[in-house]
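Novice: Please find the sequence and the predicted model below.
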Amino acid sequence: MAFDSLPRRAADPAVMDLLGAELSGTDLTTLLLAVMRRRASERTPAEVLRRYREDRFTEPVRTPFHGLRRVEDALLSTLPGGVEMVTLPPVVPLGTHSAVATVDQNKVVTTIRGTEVAADPTNGLALEVARRRQALLRENSRSCTAVRLGAFQRVLRAQRFEGASAHFSLLGLVSGGRDTGDLAFERAHLTEHLAYLVDALRAAGAREIDVRMRVLDPRFAPLAAGLPYEAVEGSSGYYTGLTYKVYVDGGVEVADGGFVDWTRRLLGNNKERLLISGVGLDRVVSATG
């Protein structure tokens, strides 16, 4: 909700200053919990059912359960050795999507306990990569040990997608490590991610797979050799260096990825590198039957 669309009393600068600046995080949480507890106590079962019917955030997914399980199994069956699958929580710290991944805060569902509902597994995985890389760097400030993680997660996004549910299942895959020069890290992990995506989508039943790349930095052009790509100088605002999308039968976009600067900023270390990929399971189910 935009600031200028709030009720006048709630938009009063004094009220906003009190809630946003003067109250500590703990006091603000206590206040909001009290407000929500009062509101919940006033809800009748009939009102809860009405909200369940009308709230797009709470409606069940339309994708068949067995279709999602089939695609999950296919994606797991081709996972590269050494990639650790982790189980992420349904929430991440407040600001993860906007401060780290530069996503508008209005596109995520914020809670009143200083967290926000996960909107993409790669954001949570990036935090875990940063934590593990930080531990490695404490032991050896020049550690090149890569951290490779994956996770399935049902995510929720506040923006509306025509004909799509507000929540859907994603596979996130991340590789984080240290710059070793000559784009060696980038080349090795990009090759692994793209090979995996092709193999995994074939295992899931895709007949035609089309990988399209966008080169944001001319230095990355050699990494796109042999694949169709578009050269667009400058950051996308999300990805840096190089990004890609993967389409299957009939031109359905089912996956994307690229290099991001998240661990570089999380750790305050310009030598850190991170590659992320995401696969939309619901879209794969729809495209492959």
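Specialist: Structure received. Residues are numbered from 1 along each chain as shown.

Novice: use CA for all of it now, contacts and neighbours both
Specialist: Noted.

Novice: Does the residue nearest to residue 4 when sequence neighbours are not counted lie in a helix or a strand, and which?
Specialist: Of all residues beyond its chain neighbours, the one nearest residue 4 is residue 11 (7.3 Å), with distances taken as CA to CA, 6 or more residues apart in numbering. Per DSSP states H and E, residue 11 falls between elements, in no helix or strand.

Novice: Next one for the comparison:
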Amino acid sequence: MSTIINRILKQIGDPELLDKLLSLSKADLNSLLLGLFEKQTDKFTPADVLKTFQSNRFSTPSDASPAKFHALETQLLTAAKEMDIETVLLSPSAPLGSCSVFGCVDQYNVVSALRGTETLSDPSNMLAIIIADKLKSRTENNILPLHYATTARVVRAQAFSGRGFLANFGLFCLVSSGKDSGSYICEKELLTKHFLFYKELLREKYNAKLSIVMRKRGGYTDGDGFFASMTEVVQTMLPDTPLSLNYDNDDNKYYQGINFKIYMENEHEKMEIGDGGFVDWMNQMLGSKKERCLISGIGLDRLLMLG
């Protein structure tokens, strides 16, 4: 429990208050919190709202051109459809815990909300949840891999600094799901799909100078063999692109086997614009060790900066 929470409980005079609240049903807890926020906002004035806007980084608008931003979204989603990737228009809200429950991020880094929701902070998690729902309900199967993509404006609670780092920013995310068939065949197919998309987009449409970093991660019994197989896929697809291999810090709970970073460079600067790797989220949701899932994404605001 954080120092701040301990201080608040001590101030209230009830160190067991959190446990008491958590003993309520979800519906009752939600009703209680709604009542609390209603009473809080009853005291607000329009001037208070303006003052909050001026100091709250989560509601600050982006400096990006809306026309250019939405044109880029259209370009990416159209390119995805042309590669037989299913596109989805997500809700700005996600189920509460949609990131932290998978062990990916601390809930403190997500803007939690009421009615069992949180502000969307990672579209890749939501795409994975949507795919898992379709697989569980048997409206889809992934004997042949499924590929889903989306764009979204997201909000994250951790404090960022530096050029290209904002509390709210745009992402393009690609999530693929398949079944293990041995010899890393499924993983190779998923990774090929992702890099084919980024190759056509960034090199052929943007004529971008790219470089890639491949990082080894835990999660596979034959970690070295898996890393070598995935590295070979990338080298084959992008033989002229600088590729760095990083074997450090391979005990990572987010990615399984590999994590790749995509860097884009123009005459003025070099910037990380993409990130991806295999995750075990499908295994966790569906209870099957045969499930394979690859996620990746690129930052839209950053792509606009370098484009």
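Specialist: That came through fine. Model, not experiment: these values are computed from the prediction.

Novice: from memory the residue nearest to residue 4 of the first structure sits against residue 17, does it?
Specialist: No. Checked against CA atoms under 8 Å, the pair residue 11 of the first structure and residue 17 is beyond contact range at 9.9 Å.

Novice: So which residues of the second structure form strands?
Specialist: Assignment of strands within the second structure using DSSP state E yields the ranges 86-87, 93-95, 117-119, 146-155, 168-179, 209-216, 243-246, 256-265, 270-279, 291-299.

Novice: would you list these in a markdown table and tack on distance to residue 228 of the second structure and mean neighbour count?
Specialist: Conversion of these to a markdown table gives the following (distance: least, CA to CA, whole Å; neighbours: other CA atoms under 10 Å):
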| stretch | distance to residue 228 of the second structure | mean neighbour count |
| --- | --- | --- |
| strand 86-87 | 30 | 17 |
| strand 93-95 | 36 | 18 |
| strand 117-119 | 38 | 19 |
| strand 146-155 | 24 | 22 |
| strand 168-179 | 20 | 24 |
| strand 209-216 | 9 | 20 |
| strand 243-246 | 10 | 15 |
| strand 256-265 | 10 | 21 |
| strand 270-279 | 14 | 21 |
| strand 291-299 | 17 | 24 |
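
Novice: In JSON lines, list these along with distance to residue 134 of the second structure.
Specialist: Formatted as JSON lines, the entries for these read as follows, by distance: least, CA to CA, whole Å:
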{"stretch": "strand 86-87", "distance to residue 134 of the second structure": "13"}
{"stretch": "strand 93-95", "distance to residue 134 of the second structure": "16"}
{"stretch": "strand 117-119", "distance to residue 134 of the second structure": "20"}
{"stretch": "strand 146-155", "distance to residue 134 of the second structure": "11"}
{"stretch": "strand 168-179", "distance to residue 134 of the second structure": "11"}
{"stretch": "strand 209-216", "distance to residue 134 of the second structure": "31"}
{"stretch": "strand 243-246", "distance to residue 134 of the second structure": "36"}
{"stretch": "strand 256-265", "distance to residue 134 of the second structure": "23"}
{"stretch": "strand 270-279", "distance to residue 134 of the second structure": "18"}
{"stretch": "strand 291-299", "distance to residue 134 of the second structure": "14"}
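
Novice: Out of these, which is closest to residue 23 of the second structure?
Specialist: Of all these, the one in closest proximity to residue 23 of the second structure, counting by CA to CA, is strand 117-119 (19.0 Å).
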